[in-house]
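*Asks:* no FASTA, just this:
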């Protein structure tokens, strides 16, 4: 029973549950970002650029049997996803900075003056 009790304590700690929630939300967020890149950014930006250079179907590019087009497609997709994530995180950090910081506690001089004031009130 000792091992079962240890497992229960481990599994229901806040850190493990927070991690599980983070992984689930991360997977869902990954789908959102992938859809944004594949369904919005690629048709609007990447497809016109590829048509301009005459490479409409980049995944079909090959040279001597080496399908380097698939690799280029994956690299371009990665760069698009990384850029979108960069913009989202940059926006989130900007919102964080706008939050007002809590005022700092009294300085040591202020504390000393408050102690003197309190002592004078007692007399």
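*Replies:* Yes, it's here. All of these numbers come straight from a predicted model, not from anything done at the bench. Numbering: from 1, shown residues only.

*Asks:* can we go C-alpha only for contacts and neighbour counts from here?
*Replies:* OK.

*Asks:* Where does residue 20 fall, secondary structure wise?
*Replies:* Residue 20 belongs to helix 14-35 when assigned by DSSP states H and E.

*Asks:* buried set for that helix?
*Replies:* 33-34 (16 or more other CA atoms under 10 Å).

*Asks:* Just the residues contacting it, thanks.
*Replies:* Residues from elsewhere that reach helix 14-35, judged by CA atoms under 8 Å, 6 or more residues apart in numbering: 10-11, 81, 84-85.

*Asks:* In helices, which of these appear?
*Replies:* 10-11, 81, 84-85 (DSSP state H).

*Asks:* Just the buried ones from those residues?
*Replies:* Looks like those have 81, 84 buried, using 16+ other CA under 10 Å.

*Asks:* Export the ones in helices among the contacts of helix 14-35 as a markdown table, with columns for distance to residue 94.
*Replies:* As requested, these are exported to a markdown table (distance: CA to CA, whole Å):
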| residue | distance to residue 94 |
| --- | --- |
| 10 | 36 |
| 11 | 35 |
| 81 | 20 |
| 84 | 15 |
| 85 | 14 |
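
*Asks:* try this one side by side with the last:
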């Protein structure tokens, strides 16, 4: 039976997934690549591309975590300040609810911040 390169790659991926108990050293990967006819230059380029992609993914995760922390901080400050303004409004001039204006304005900004943080892919 013969296999094309795509089928060979799929078979090897299944075999590697089944062997989940161990890790591979760089030397073991190099030996496997040599047995498969992959040049050391191609292997080195592939490793470099993989490492670069892994770093980008890690930075993206860190960036997303930072954005979420900043939004939570913004939300906490929004709640604290606007609670104070509503209480101040109720004490000083209960007949006119002026606290609604900063509440709505800032609330719109907070909503946009939340959308940017949790719904955008960038």
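*Replies:* Here it is on my side, so go on. If you're wondering where the values come from, they're calculated on a predicted model, not measured in any experiment.

*Asks:* Superposing both, give me the TM-score.
*Replies:* For this chain pair, the superposition-based TM-score is 0.33 by TM-score structural alignment, normalised by the length of structure 2; 62 aligned residues with a CA RMSD of 4.0 Å.

*Asks:* re earlier: quick check: of the ones in helices among the contacts of helix 14-35 of structure 1, which lies closest to residue 120 of structure 1?
*Replies:* residue 10 (54.5 Å; CA to CA).

*Asks:* Compute the distance between the residue lying closest to the closest one once chain neighbours are set aside and residue 3 of structure 1, please.
*Replies:* The spatially closest residue to residue 10 of structure 1, leaving aside those adjacent along the chain, is residue 16, at 7.4 Å (CA to CA, 6 or more residues apart in numbering). For residue 16 of structure 1, the distance to residue 3 of structure 1 equals 17 Å [CA to CA, to the nearest Å].

*Asks:* Equivalent analysis for residue 15 of structure 1, please.
*Replies:* 19 Å.

*Asks:* longest helix anywhere in structure 2?
*Replies:* Structure 2, longest helix under DSSP H: helix 40-92.

*Asks:* Centre of the chain to that helix, how far?
*Replies:* 8 Å (CA atoms, centre = their mean, to the nearest Å).

*Asks:* Need the contact partners of the helix or strand just after that helix.
*Replies:* On the C-terminal side of helix 40-92 of structure 2, the nearest following helix or strand under DSSP H and E is helix 100-118. Contact with helix 100-118 of structure 2 is made by 64, 67-68, 71, 74-75, 78, 82, 86, as judged by CA under 8 Å, 6+ apart.

*Asks:* quick one: buried residues of helix 100-118 of structure 2?
*Replies:* 103, 107, 110, 113-114, 117.

*Asks:* Equivalent analysis for stretch 69-80 of structure 1, please.
*Replies:* In stretch 69-80 of structure 1, counting by 16+ other CA under 10 Å, buried: 69-70, 73, 77, 80.

*Asks:* possible to save the residues you listed as TSV with secondary structure?
*Replies:* Shown next, in TSV, are the buried residues of stretch 69-80 of structure 1 (DSSP: H, G, I helix; E, B strand; the rest coil):
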residue	secondary structure
69	helix
70	helix
73	helix
77	helix
80	helix
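
*Asks:* Can you add distance to residue 91 of structure 1 and give those residues back as a markdown table?
*Replies:* What follows is the buried residues of stretch 69-80 of structure 1, written out as a markdown table (distance: CA to CA, whole Å):
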| residue | distance to residue 91 of structure 1 |
| --- | --- |
| 69 | 33 |
| 70 | 32 |
| 73 | 27 |
| 77 | 21 |
| 80 | 17 |
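
*Asks:* from the residues you listed, which two are the most distant?
*Replies:* 69 and 80 (16.3 Å).

*Asks:* what sits up against the helix or strand containing residue 3 of structure 1?
*Replies:* For residue 3 of structure 1, the element it lies in under DSSP H and E is helix 2-11. For helix 2-11 of structure 1, contacts defined as CA under 8 Å, 6+ apart pick out 16-17.

*Asks:* Sounds good, over and out.
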